[in-house]
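Visitor: Build me a structure from this.
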Amino acid sequence: MPERGRPRSFDRETALQQAMEVFWARGYEGTSMADLTAAMGIKAPSLYAAFGDKAALFREAVAHYRATEGSSTSKALREAVSAREAVEGMLMAATADLTMNGRPRGCLVVLGATNCAPPNGAANEFLRGLRLATSQDIRKRLVQGLANGELPKSTDVDDLTAYFVTVLHGMSLQARDGVTQKTLEAVVRTAMAIWPPPQQATRYENDAIQPIASD
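Guide: Model (predicted):
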């Protein structure tokens, strides 16, 4: 019978949470293995055995972030009844997530690997893929809103998607710079003011024009 390995002397979920917070605060490139082992309270061999290398740990930490601290924005976008409520709910949820007390400010997915040397480019590409996925999720809600008549037929869905993605990502940087939740909520209200009104039916739409009766 093979000899059993030594049991772990640390809680893996707690260690992952601690790693996530370090990456969130310092970014991928700004985080060293020494930073991670110190925050997680484990030695390097235990880290490698439990999580693999730094890149693998980063991907798992980001997945943990998206499932916990960063989950409310995607939930709001997914569960709201109308497209407008979905986008506004997503942005309002972000104002709270990005400025949470006792947590690093800003979004890990947006700010976690914005500047990386070539050897660390895979981390940036990984986060870029997640940001593009969020952009596609926003676009899907807008397309659905267009199909439901919530937006004018002339709406450029791609332009509107790019606008709201820019607002979402810009708020992350603003939060990192110390802007308050109240200020970000005002940003959201201003951003939503550009939402196009629904298509208005014309007087004779879908009706046959009746001839004028002669005397």
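Visitor: From now on I want contacts and neighbour counts done on CA atoms only, so please keep to that.
Guide: Fine.
Visitor: Pull the number of nearby residues for Y28.
Guide: 23 (other CA atoms under 10 Å).
Visitor: no, scratch that, I was asking about T134
Guide: T134, neighbours per other CA under 10 Å, totals 16.
Visitor: check contacts around it.
Guide: S74 (CA atoms under 8 Å, 6 or more residues apart in numbering).
Visitor: so it is in which element?
Guide: helix 121-147 (DSSP states H and E).
Visitor: Now that helix: buried residues?
Guide: Applying a neighbour-count criterion of 16 or more other CA atoms under 10 Å, one finds 123-124, 127-128, 130-131, 134-135, 137-143, 145-146 buried in helix 121-147.
Visitor: Ok, stretch 183-193 next?
Guide: For stretch 183-193, burial by neighbour count (16+ other CA under 10 Å) applies to L184, E185, V187, V188.
Visitor: Over to stretch 16-23?
Guide: The neighbour-count check on stretch 16-23 (16+ other CA under 10 Å) flags L16, Q17, Q18, A19, M20, E21, V22, F23 as buried.
Visitor: Let's see which of those residues end up in helices.
Guide: Counting by DSSP state H, the buried residues of stretch 16-23 place L16, Q17, Q18, A19, M20, E21, V22, F23 in helices.
Visitor: Of those, which is the nearest to S9?
Guide: L16 (14.1 Å; CA to CA).
Visitor: if you skip the residues just before and after it, what's nearest to that closest one?
Guide: Computed as CA to CA, 6 or more residues apart in numbering, the closest residue to L16 that is not its neighbour in sequence is A61, at 6.2 Å.
Visitor: Next, count neighbours for T37.
Guide: Neighbours of T37 under the rule other CA under 10 Å: 18.
Visitor: Make sure it is actually in contact with P45.
Guide: No. If you go by CA atoms under 8 Å, T37 and P45 don't touch, sitting 9.7 Å apart.
Visitor: joint contacts of these two?
Guide: Where contact means CA under 8 Å, 6+ apart, no residue is in contact with each of T37 and P45.
Visitor: Can you add distance to T114 and secondary structure and give the buried residues of stretch 183-193 back as TSV?
Guide: Formatted as TSV, the buried residues of stretch 183-193 follow (distance: CA to CA, whole Å; DSSP: H, G, I helix; E, B strand; the rest coil):
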residue	distance to T114	secondary structure
L184	22	helix
E185	25	helix
V187	23	helix
V188	24	helix
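Visitor: Another sequence for comparison is provided below:
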Amino acid sequence: MGRHREFDVEKALDSALCVFWRKGYEGASYADLTEATGVERPALYSAFGNKEALFRLALARYYDRYLDYLPEALLLPTARDVAAYILHNAIELNTRYPEHTGCLGINGVLAGSDEAESVRLALIDARAAGERQIRERFEQAKTDGDLPSTANPDTLAAFLMAVLHGIAVQAKAGFSREMLTAVGEQALANWPSASSSVSTQSP
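Guide: Okay, the predicted model is just below:
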């Protein structure tokens, strides 16, 4: 009869998530993971599979637990409200934990070895899924007349994601929440609106 697992799987996954968040996929060694979780390598293998499988579970947990503000944002009444809510919450999250600043989706793997390519692609897919949701919300805003007819939802979604990614990199580099908030406000300063479009076209 096999031995019962002697550790809390949920707590171990949370601890592993924090290691990946701080060090990225390739930077997180098994020594880091076993030290953080308090679980020896054979037991980690038994519970989660290999390192990639553990990272994928941690990434899913990150999106569920820490990025719950995204679906909340999509329900807000205007496209600018959506963008502002996402920016505000991303800045808060990226600077919330001094020991692991930035975003797991960005810290995970931007460029890595051939062995990490599948993880890099998984992170690209995860970010693309978020961008697609935002783009669809902006398309609806344009249909509703909240955005001007000249607005391009694809470009607006890509712009917002580019700002979010830059903020994550800056947070990892030690930029303060105050500075990142100012960056977010600058990004919103010229946000297109249907009313501004009408005013510029009026005689």
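Visitor: Nearest to S172 of structure 1 among the buried residues of stretch 183-193 of structure 1?
Guide: L184 (9.5 Å).
Visitor: Can you tell me the element E13 of structure 1 falls in?
Guide: Counting by DSSP H and E, the element that carries E13 of structure 1 is helix 12-26.
Visitor: In structure 2, which residue range corresponds to that helix?
Guide: Mapping helix 12-26 of structure 1 onto structure 2 (TM-score structural alignment) gives residues 9-23.
Visitor: Please apply the same query to stretch 150-166 of structure 1.
Guide: Against structure 2, stretch 150-166 of structure 1 falls on residues 146-162 (TM-score structural alignment).
Visitor: Could you list the residues in contact with that stretch?
Guide: So stretch 146-162 of structure 2 is contacted by 78-79, 83, 131-132, 134-136, 138-139, 141-142, 192-195, 197 (CA under 8 Å, 6+ apart).
Visitor: now the helices: where do they sit in structure 1?
Guide: Under DSSP H, structure 1 gives helices at 12-26, 33-40, 44-51, 54-67, 71-79, 83-97, 108-111, 121-147, 157-176, 181-192.
Visitor: So for R203 of structure 1, which of the ones you listed sits nearest?
Guide: In this view, the helices of structure 1 are compared for proximity to R203 of structure 1 by CA to CA, and helix 121-147 is the closest at 21.1 Å.
Visitor: Give me the aligned partner of T37 of structure 1 over in structure 2.
Guide: By TM-score structural alignment, T37 of structure 1 lines up with T34.
Visitor: Correct me if wrong: that match contacts R41.
Guide: Yes. Counting by CA under 8 Å, R41 is a contact partner of T34 of structure 2 at 6.3 Å.
Visitor: What does R139 of structure 1 correspond to in structure 2?
Guide: In structure 2, the residue matched to R139 of structure 1 (TM-score structural alignment) is R135.
Visitor: dump the residue contacts of that match.
Guide: R135 of structure 2 sits in contact with P153, D154, L156, A157, where contact means CA under 8 Å, 6+ apart.
Visitor: now do 7 Å
Guide: For R135 of structure 2, the contacting residues are P153, D154, A157, by CA atoms under 7 Å, 6 or more residues apart in numbering.
Visitor: on that earlier part again, next, format the buried residues of stretch 16-23 of structure 1 as TSV and append distance to D177 of structure 1.
Guide: Shown next, in TSV, are those (distance: CA to CA, whole Å):
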residue	distance to D177 of structure 1
L16	26
Q17	23
Q18	23
A19	22
M20	20
E21	17
V22	18
F23	17
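Visitor: Specify which member of the residues you listed is nearest to H169 of structure 1.
Guide: Distances from H169 of structure 1 to the buried residues of stretch 16-23 of structure 1, taken by CA to CA, are shortest for F23, at 17.8 Å.
Visitor: burial measure for R56 of structure 2, as a count.
Guide: 17.
Visitor: Then S72 of structure 1?
Guide: The burial count for S72 of structure 1: 20, using other CA under 10 Å.
Visitor: any idea how far G112 of structure 1 is from it?
Guide: Distance from S72 of structure 1 to G112 of structure 1, counting by CA to CA, to the nearest Å: 19 Å.
Visitor: Is K172 of structure 2 in contact with T101, as I believe?
Guide: Yes. The criterion here is CA atoms under 7 Å, and K172 of structure 2 meets it with T101 at 5.1 Å.
Visitor: Which residues are in contact with the alignment partner in structure 2 of E185 of structure 1?
Guide: By TM-score structural alignment, E185 of structure 1 lines up with T181 in structure 2. By CA under 7 Å, 6+ apart, T181 of structure 2 lies in contact with I91.
Visitor: which one of the helices of structure 1 lies closest to R6 of structure 1?
Guide: When those are compared for distance to R6 of structure 1 using CA to CA, the nearest one is helix 44-51, at 10.8 Å.
Visitor: what's the burial count for S176 of structure 2?
Guide: 15.
Visitor: Quick check: closest non-adjacent residue to it.
Guide: T95 (7.5 Å).
Visitor: From C103 of structure 2, how far off is that neighbour?
Guide: For T95 of structure 2, the distance to C103 of structure 2 equals 9 Å [CA to CA].
Visitor: Kindly report the same for A182 of structure 2.
Guide: 18 Å.
Visitor: L184 of structure 1 and A93 of structure 1, how far apart?
Guide: Distance from L184 of structure 1 to A93 of structure 1, by CA to CA: 11 Å.
Visitor: what do you get for A117 of structure 1?
Guide: Taking CA to CA, one finds A117 of structure 1 at 32 Å from A93 of structure 1.
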